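J.: return atomic coordinates for the entry below.
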Amino acid sequence: MTKCNYYKSVLGANPRNVTTNLKNHVLHYCKRIKLANSRQSTIAKHTRSDADAFVFDPSYTRRCIAKAICIHEYPLSFVKHVGIKEVYASIQPIFKVPSRNTIKKEIFEIYELEKLNMTKLMDENDSRVAVKTDMWTFNQEKGYLIVKAHYIDSS
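T.: All right, here's what the predicted structure looks like:
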């Protein structure tokens, strides 16, 4: 048997329906329930109006694909894989799958933006910067170069 702490009403005696009855009471009837802790948050229920307000942006999707290719070191041909094309079509049928050249262009745009952000960050920095490089090969197939910069910022 479950009782509401605010209204002291019995929500159900059948043990099989306790969760359903409690959920329905909290969501639909009990307006006095407050969050016990102000740091907690609730997940808003998605309504039909939320879905209607969504606008698909193919340029944002292309940028996300380019970032994924960079992060996971996928080949540029990743966009032409049959399985990935099916994923794109299932999410947004009107999305035109980008070519390798389009993704390559997108990657260079991301690089230029990140380069600009890094330059701005370094210009605003008052301390010195120590730069470290390291090179190695993995299974004698891929060569890697890493550049690390160490600095102390104002915070």
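
J.: going forward, measure contacts between C-alpha atoms and count neighbours the same way
T.: Will do.

J.: what's the spacing between the most centrally placed residue in the chain and residue 77?
T.: Using C-alpha atoms, centre = their mean, the residue of the chain that lies closest to the mean C-alpha position is residue 64, 9.7 Å off. Plainly put, residue 64 is 15 Å away from residue 77 if you go by C-alpha to C-alpha, to the nearest Å.

J.: same question for residue 154.
T.: Separation of residue 154 from residue 77 (C-alpha to C-alpha): 43 Å.

J.: more neighbours: which of these two?
T.: Set residue 154 next to residue 77 and count neighbours by other C-alpha atoms under 10 Å: residue 77 wins out with 12 against 8.

J.: mind listing what that one touches?
T.: Applying C-alpha atoms under 8 Å, 6 or more residues apart in numbering, one finds that residue 77 lies in contact with residue 100.

J.: measure it to residue 95 for me?
T.: 17 Å.

J.: which residues touch stretch 50-62?
T.: 95, 98, 103, 106.

J.: from the chain's centroid, how far away is the longest helix along the chain?
T.: Longest helix of the chain, by residue count under DSSP state H: helix 100-124. Offset of helix 100-124 from its chain centre (C-alpha atoms, centre = their mean, to the nearest Å): 20 Å.

J.: before we move on, what about stretch 144-155?
T.: Counting by C-alpha atoms, centre = their mean, stretch 144-155 comes out at 25 Å from the chain centroid.

J.: not counting that stretch itself, show me its contacts.
T.: By C-alpha under 8 Å, 6+ apart, stretch 144-155 touches 125-138.

J.: which positions in that stretch come out as buried?
T.: Within stretch 144-155, no residue counts as buried by 16 or more other C-alpha atoms under 10 Å.

J.: which strands and helices sit next to the longest helix of the chain?
T.: Secondary-structure packing of helix 100-124 (3 or more C-alpha pairs under 8 Å, 6 or more residues apart in numbering; DSSP states H and E): helix 58-72.

J.: please give me the structure for this one as well, since I'd like to look at both together:
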Amino acid sequence: EVIPSKRKLTSKVWLEMKKMRINGEWKAKCNWCHKVLTVGSRNGTKHLRLHLDICTLKKLKTKGGKTLSQSSLKVCAEEDGKVSMESYTFDQDYARVELGNMLVLHDYPLSMVDHVGFRRFVAALQPLFKLHTRNTIRGDIVGRYKMERKKAIEYMSMIQSRVAVTTDMWTSDSQKKGYMAITTHFIDESLRLRNILMRYMFIYVPAPHNAPI
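T.: I've put the predicted structure just below:
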């Protein structure tokens, strides 16, 4: 339940924040970054002014009209030890995709995006990057998987060789749960052996999985 305040607010911070009642408690929501801060008679508005002083989005939008895709300089190290500078534009969507790829590649738990230490680390590297919840990241990963699976099926429908289907068992390091993977194997047009992971099936199977089934 979110109820806006009807009381007349005199502090200048309320020109850039909105006071509202959330679950029975008064909160202040920043108009720039939408961060929610605690409001109360004991707290005053000093901490709200401090937030506005360091609000990254406020600084970006009030200095030259810059946005989340602002251009900056990127430092690149060459193989011979030389350092070069090139223009760089932060892309929120690309960074979000790469976050999902990292979680899948290294089998990291989705809850990692909720960890305070990880959020502080990301903010230190790129304050513009908006970290979403684990459910949003899960949706991104599932959506990407469905898209890649569709492309793989379309590709295999055009090949001339036979396709062998195998299954394999493995256990997630983070969840300690058993999975069965279905993989296709075939010879492509360049006579190279290819394999494509088609599906994961979640099943409860005691580890280890090195014994005959």
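
J.: got a TM-score for the two of them?
T.: Superposed pair, TM-score by TM-score structural alignment, normalised by the length of the first structure: 0.62. Supporting alignment: 110 aligned residues with a C-alpha RMSD of 2.3 Å.

J.: re earlier: what's the match for the residue nearest to the centre of the first structure in the second structure?
T.: Under the alignment by TM-score structural alignment, residue 64 of the first structure pairs with residue 98 in the second structure.

J.: give the burial count for the equivalent of residue 177 of the second structure over in the first structure, as a bare number.
T.: Alignment note (TM-score structural alignment): residue 177 of the second structure maps to residue 142 of the first structure. Using other C-alpha under 10 Å, the number of residues around residue 142 of the first structure comes to 8.

J.: how near is residue 142 of the first structure to residue 111 of the first structure?
T.: 21 Å.

J.: farthest pair within the contacts of stretch 144-155 of the first structure?
T.: In the contacts of stretch 144-155 of the first structure, two members sit farther apart than any others by C-alpha to C-alpha. They are 126 and 138, at 37.2 Å.

J.: looking at those two, which is more packed in?
T.: A count of neighbours by other C-alpha under 10 Å puts residue 126 above the other of residue 126 of the first structure and residue 138, at 11 against 8.

J.: which SS state does the aligned partner of residue 96 of the first structure in the second structure fall under?
T.: Taking TM-score structural alignment, residue 96 of the first structure has residue 130 as its aligned residue in the second structure. Under DSSP: H, G, I helix; E, B strand; the rest coil, the three-state class of residue 130 of the second structure is coil.

J.: in the second structure, which spans are strands?
T.: 2-4, 17-22, 25-30, 36-38, 71-77, 83-89, 164-171, 178-187, 193-202 (DSSP state E).

J.: give me the angle between the last one and strand 164-171.
T.: Note on geometry: by axes from the mean of the first three to the mean of the last three C-alpha atoms, to 10 degrees, strand 193-202 of the second structure and strand 164-171 are set 50 degrees apart in direction.

J.: what angle separates strand 193-202 of the second structure from strand 178-187?
T.: Calculated by the same axes, to 10 degrees, strand 193-202 of the second structure forms an angle of 160 degrees with strand 178-187.

J.: helices or strands up against strand 193-202 of the second structure?
T.: strand 178-187.

J.: run a quick neighbour tally on the residue nearest to residue 104 of the first structure when sequence neighbours are not counted.
T.: Leaving out its chain neighbours, the residue that sits closest to residue 104 of the first structure by C-alpha to C-alpha, 6 or more residues apart in numbering is residue 76, at 7.2 Å. Using other C-alpha under 10 Å, residue 76 of the first structure is surrounded by 17 other residues.

J.: can you find the partner of residue 76 of the first structure in the second structure?
T.: Match for residue 76 of the first structure (TM-score structural alignment): residue 110.

J.: that match touches residue 134, doesn't it?
T.: Yes - with contact defined as C-alpha atoms under 8 Å, residue 110 of the second structure counts as touching residue 134 (5.4 Å).

J.: sorry, back to before: out of the strands of the second structure, which comes closest to residue 152 of the second structure?
T.: Closest among the strands of the second structure, using C-alpha to C-alpha: strand 193-202, at 7.5 Å.

J.: in that closest one, what counts as buried?
T.: In strand 193-202 of the second structure, counting by 16+ other C-alpha under 10 Å, buried: 195, 198.

J.: hmm, back to that, most surrounded residue in the contacts of stretch 50-62 of the first structure?
T.: residue 103 (23 neighbours).

J.: contacts only, for that one.
T.: Residue 103 of the first structure sits next to 62, 63, 65, 66, 76 when contact means C-alpha under 8 Å, 6+ apart.

J.: ok, the second one to residue 82 of the first structure distance?
T.: Separation of residue 63 of the first structure from residue 82 of the first structure (C-alpha to C-alpha) stands at 20 Å.

J.: how far away from the center of its chain is stretch 17-30 of the second structure?
T.: On C-alpha atoms, centre = their mean, the centre of stretch 17-30 of the second structure falls 27 Å from the chain's centre.

J.: endpoints of it, how far apart?
T.: End-to-end distance of stretch 17-30 of the second structure: 5 Å, with C-alpha to C-alpha as the criterion.

J.: no further questions, thank you.
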